[in-house]
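K.L.:
Need the 3D shape of this:
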Amino acid sequence: MLNCSRRLLLSAGLIAASSLSFAAADDSANEPLQFKKNKLATDRVIAEYYPLVNNNEWDAFFSLFHQDAHFEAPFNSLLDGIENIAPFYYNVAETFPDHTDTPVEVISLGNQAAVRLAFSGTTAWGVPVTFEAVDWFKINKGKIAAEGIFFDIAKMPNEILCPAIASPPAPGTVNTPLLLSNKTGKTGWSIDQQKIVSANDVKALAKNLKTIDAYYKRVNNDQLESFYTLFADDVVFHGPGGFSSHSKTAMQPFFSQALSGFPHHRDTPQQVMVSGQTIAVLLQFTGTDTSGNAIAFNAVDWFQLDNGVITSLRIFFDLAHFPQSLAAGRCQAESA
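P.N.:
Next up, the predicted model:
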């Protein structure tokens, strides 16, 4: 099925025409049976992960991980090994005695899964907290080999936020290597073959991938006028720092302001997950700000498209990478 669909895509000029340089996200993606086995193992892990973490069943939960798993946690933290990962979850449970991760949308393909979820909880001192996040998983031999958690830390109450960003990276520091990236340097891609059942599906997929390709080309080259043509007039947009809008016009200040702060900037897709009209992109941002400081971080762009037009975009990354961000400004104002 996978190879058959690839031939359909190639015949449509999809992969050859895309400058995203798609490569197989799963090492065995050329083997349909192995791909299906990997997906079954991935689905099992995801199905067990959320009930266990929601109920603090830690022994069973940590058995889902490889002992040497890689973990990209919020607040610009990189952790290796289950002995270093476990304290993160213990701290979450202590800080939020009442906490629930509710998956909203799951893309599970081969040995990877991207899960958009809604977190709701109450801190130990009684403050309710809600936000959206993305968990991105790599599964190896039925266990989690790498996980990245991406959300807007500006949603955190000051008691959590301010201590966490009190020691930002030194100027000029390029932080956060991409633990989840494809070592080939090419963009890993994975497409849900079950959503491609007709010629119309192939055409829609071709349009959607062409749009995503254009999105990164144009934003990387500051071609904002043509960049905005990729969006529906009533596009729903959610960005870091609590920015939210429901029209193309209202969305534009976010990108104008974000790009003006980085004379040199580049979004480099690392993994692309496609399921129907949903495309999730794990990327690395690299850039230099107006003071000449280099910065690098990982992010997830979560797209909904309709016939090649972006109808919804959610951007997830950690504002801890920006000491002068809205989040930091909030803490500075409180301490003044």
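
K.L.:
Only C-alpha atoms from now on, for both contacts and neighbour counts.
P.N.:
Will do.

K.L.:
how near is P163 to A328?
P.N.:
Taking C-alpha to C-alpha, to the nearest Å as the measure, P163 falls 10 Å from A328.

K.L.:
Could you do V45 as well?
P.N.:
Counting by C-alpha to C-alpha, the gap from V45 to A328 is 36 Å.

K.L.:
neighbour count winner among P163 and A328?
P.N.:
In this view P163 and A328 are compared by other C-alpha atoms under 10 Å, and A328 has more residues nearby, 21 against 10.

K.L.:
Which elements pack onto the helix or strand containing the more buried one?
P.N.:
Using DSSP states H and E, A328 sits in helix 326-335. Where contact means 3 or more C-alpha pairs under 8 Å, 6 or more residues apart in numbering; DSSP states H and E, helix 326-335 is packed against helix 158-164.

K.L.:
quick one: buried residues of the helix it packs on?
P.N.:
Going by neighbour count (16 or more other C-alpha atoms under 10 Å), the buried part of helix 158-164 is L161, C162.

K.L.:
How about stretch 211-230?
P.N.:
Neighbour counts over stretch 211-230 (16+ other C-alpha under 10 Å) mark 211-220, 222, 224, 227-228, 230 as buried.

K.L.:
All the helices of the stretch 1-150 of the chain, residue numbers only.
P.N.:
In the stretch 1-150 of the chain, the segments counted as helices under DSSP state H, counting those that start in this stretch are 2-11, 14-17, 32-54, 58-62, 82-95.

K.L.:
Dump these to JSON lines, plus mean neighbour count and distance to V115.
P.N.:
Shown next, in JSON lines, are the helices of the stretch 1-150 of the chain (neighbours: other C-alpha atoms under 10 Å; distance: least, C-alpha to C-alpha, whole Å):
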{"stretch": "helix 2-11", "mean neighbour count": "15", "distance to V115": "22"}
{"stretch": "helix 14-17", "mean neighbour count": "16", "distance to V115": "25"}
{"stretch": "helix 32-54", "mean neighbour count": "17", "distance to V115": "9"}
{"stretch": "helix 58-62", "mean neighbour count": "15", "distance to V115": "17"}
{"stretch": "helix 82-95", "mean neighbour count": "15", "distance to V115": "18"}
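
K.L.:
what would those helices look like in a markdown table with distance to V300?
P.N.:
Below are the helices of the stretch 1-150 of the chain laid out as a markdown table (distance: least, C-alpha to C-alpha, whole Å):
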| stretch | distance to V300 |
| --- | --- |
| helix 2-11 | 25 |
| helix 14-17 | 22 |
| helix 32-54 | 18 |
| helix 58-62 | 24 |
| helix 82-95 | 21 |
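
K.L.:
closest to K248 out of these?
P.N.:
Nearest of those to K248, taken as C-alpha to C-alpha: helix 14-17 at 27.2 Å.

K.L.:
Show me what the closest one packs onto, helices and strands only.
P.N.:
helix 199-220.

K.L.:
one more, for comparison:
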Amino acid sequence: MKERSVPMPTSLKAVTHAQNIRYDKAAEALYIIDQSLLPNEERELRLQSVEEMVEAIQALRVRGAPAIGICAAYCLYVLARSISTPDPAAFQSQLKAYAAQLNASRPTAVNLSWALREMEHTAAAHLGDPRPALLEALYQKAVDIHEDDIAKCRAISEYGLSLLQEGGGVLTHCNAGPLATSRYGTAQGPFLLAAERGMHIRVFADETRPLLQGARLTSYELHRAGVDVTLICDNMASMVMKNGWVQACFVGCDRVAANGDTANKIGTSGVSILAKHYGIPVYVLGPTSTIDLNCPSGDHIPIELRDPEEIKALWYEKPMALPGVKCYNPSFDVTDHALIAGIVTEKGICRPPYTESLAALFR
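P.N.:
Okay, here's the model as predicted:
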């Protein structure tokens, strides 16, 4: 499925990557970068209780489907350490209860439930072991999930870079870089890899209303890495495309259905419809853990609805609408598979028909 390789130069440019999730084994402490404070403040937040963990996910202090999965794995390990009962059955029951609380924090991203299942399966397999051995197995599984995502992001970035040309322009929506995943990221990974290799790519980043992940996070990461990035309002994407400034759109995903429909940050569907009109290919980049073959189409993907105040008042000293005005605030939308030119995974680039190419990844 690989389409074009980008040669490795003899020298690489150092690119700074954000470490969004950090587990200090010596101190047995889990830290995340509080993304709600970026780009103006970089502050680590320690997560200790299940209430703190759920709040961090719901408040988008940690966000991005792969990052949520990685964080949840470490969270469940931290919570496992807090369970004092010596009875294996009671331990397993409490661990399942914690996993259910974490899983309910955000319903759309499939990586969250996937990572929690991996941790629960590990616990079940080692339930008869002494408690220190059981906890060590859970820790190693969380580390494996984290390291596996780093490797997958690198591979996704390589395949994504093969779709870009020197000096080309690309539009991205929301944030799918190191903060949302690990190391390189998914949809932003090719841009960071290009910067490392001295390849010039012009990136146009939508601000991504209403939470401004593109403005606060994507432009922050790309600018810090030395990538040529231009921030635009969401409603400027059509003009940028019409002007011929972009030759591709790269977006991430929170869930991919079996038919290739993809859920991503609200506004992605609109970008894809515009790109179709202007003849610009849209590529969805994400790890295979984001693919849900049990979900037949986008109609079956649950869409999270968020607080209306995010639209009316979050970024302003005074509300921008009257208190009585109703708001509709979905966090995600679904892009129809017919609008997608390719789905880029760590195993290669899937092309239509997606019912066949996606299923082939798991054979």
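
K.L.:
Could you get me the TM-score between them?
P.N.:
Taking TM-score structural alignment, normalised by the length of structure 1 as the basis, the two superposed chains have a TM-score of 0.26; 160 aligned residues with a C-alpha RMSD of 7.3 Å.

K.L.:
And for the nearest residue to L161 of structure 2 once chain neighbours are set aside, the neighbour number?
P.N.:
In space, and not counting its chain neighbours, L161 of structure 2 is closest to P190: 4.7 Å by C-alpha to C-alpha, 6 or more residues apart in numbering. Residues lying near P190 of structure 2 (other C-alpha under 10 Å) number 28.

K.L.:
Let me know whether P190 of structure 2 touches G160 as I believe.
P.N.:
Yes: if you go by C-alpha atoms under 8 Å, P190 of structure 2 and G160 touch, sitting 5.5 Å apart.

K.L.:
circling back: how about the helices of the stretch 1-150 of structure 1, which one is nearest T268 of structure 1?
P.N.:
Here helix 14-17 is closest among the helices of the stretch 1-150 of structure 1 (C-alpha to C-alpha), at 17.3 Å.

K.L.:
Residues contacting that closest one, please?
P.N.:
Under the contact criterion C-alpha atoms under 8 Å, 6 or more residues apart in numbering, helix 14-17 of structure 1 has outside partners L9, L10, S21, F22, A206, L209, K210.

K.L.:
And the first one, how close does it get to I15 of structure 1?
P.N.:
Think L9 of structure 1. L9 of structure 1 is 7 Å from I15 of structure 1, by C-alpha to C-alpha.

K.L.:
now swap in the fourth one and tell me
P.N.:
As for F22 of structure 1, its distance to I15 of structure 1 is 7 Å (criterion: C-alpha to C-alpha).

K.L.:
And for V309 of structure 1?
P.N.:
Separation of V309 of structure 1 from I15 of structure 1 (C-alpha to C-alpha) stands at 19 Å.

K.L.:
Which strands and helices lie in contact with the helix or strand hosting P190 of structure 2?
P.N.:
In the assignment (DSSP H and E), P190 of structure 2 maps to helix 189-196. Applying 3+ C-alpha pairs under 8 Å, 6+ apart, one finds that helix 189-196 of structure 2 makes contact with helix 131-161.

K.L.:
between the buried residues of stretch 211-230 of structure 1, which is nearest F62 of structure 1?
P.N.:
Among the buried residues of stretch 211-230 of structure 1, I212 lies closest to F62 of structure 1 (C-alpha to C-alpha), at 35.7 Å.

K.L.:
what about the closest one, distance to I107 of structure 1?
P.N.:
In this view, I212 of structure 1 and I107 of structure 1 are 17 Å apart by C-alpha to C-alpha.

K.L.:
Repeat that for K203 of structure 1.
P.N.:
Computed as C-alpha to C-alpha, the K203 of structure 1 to I107 of structure 1 distance reads 21 Å.

K.L.:
These two: which is more packed in?
P.N.:
Using other C-alpha under 10 Å as the criterion, K203 of structure 1 and I107 rank with I107 on top: 21 against 17.

K.L.:
Test my guess that the more buried one contacts A113.
P.N.:
Yes: using C-alpha under 8 Å, I107 of structure 1 is in contact with A113, at 5.5 Å.

K.L.:
Which one of the helices of the stretch 1-150 of structure 1 lies nearest to Q284 of structure 1?
P.N.:
helix 14-17 (21.4 Å).

K.L.:
ok now do F303 of structure 1, which residues does it touch?
P.N.:
T278, I279, A280, I310, T311, S312, L313, R314.

K.L.:
Of all pairs in those, which one is the farthest apart?
P.N.:
Pairwise over the contacts of F303 of structure 1, using C-alpha to C-alpha, the maximum falls at A280 and T311, 13.7 Å.

K.L.:
Please report the separation between the first and final residues of stretch 292-309 of structure 2.
P.N.:
Start and end residues of stretch 292-309 of structure 2 are separated by 31 Å (C-alpha to C-alpha).

K.L.:
Where do the strands of structure 2 begin and end?
P.N.:
Taking DSSP state E as the criterion, structure 2 carries its strands at 21-24, 29-33, 44-47, 169-172, 202-206, 228-232, 248-251, 255-257, 262-265, 282-285, 291-292, 332-335, 342-345, 348-350.

K.L.:
Can you say which of these is packed in most?
P.N.:
Comparing the strands of structure 2 by mean neighbour count (mean count of other C-alpha atoms under 10 Å), strand 255-257 ranks first with a mean of 28.

K.L.:
Check whether T262 of structure 2 really touches T268, as I assumed.
P.N.:
No: counting by C-alpha under 8 Å, T262 of structure 2 sits too far from T268 to count as a contact (9.4 Å).

K.L.:
Overlap in contacts, those two.
P.N.:
Both T262 of structure 2 and T268 are in contact with V334, T335, where contact means C-alpha under 8 Å, 6+ apart.

K.L.:
still on that earlier bit, can you redo the strands of structure 2 as JSON lines with distance to A56 of structure 2?
P.N.:
Compiled in JSON lines, the strands of structure 2 are given as follows (distance: least, C-alpha to C-alpha, whole Å):
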{"stretch": "strand 21-24", "distance to A56 of structure 2": "12"}
{"stretch": "strand 29-33", "distance to A56 of structure 2": "9"}
{"stretch": "strand 44-47", "distance to A56 of structure 2": "8"}
{"stretch": "strand 169-172", "distance to A56 of structure 2": "25"}
{"stretch": "strand 202-206", "distance to A56 of structure 2": "24"}
{"stretch": "strand 228-232", "distance to A56 of structure 2": "27"}
{"stretch": "strand 248-251", "distance to A56 of structure 2": "24"}
{"stretch": "strand 255-257", "distance to A56 of structure 2": "21"}
{"stretch": "strand 262-265", "distance to A56 of structure 2": "18"}
{"stretch": "strand 282-285", "distance to A56 of structure 2": "25"}
{"stretch": "strand 291-292", "distance to A56 of structure 2": "24"}
{"stretch": "strand 332-335", "distance to A56 of structure 2": "19"}
{"stretch": "strand 342-345", "distance to A56 of structure 2": "28"}
{"stretch": "strand 348-350", "distance to A56 of structure 2": "33"}
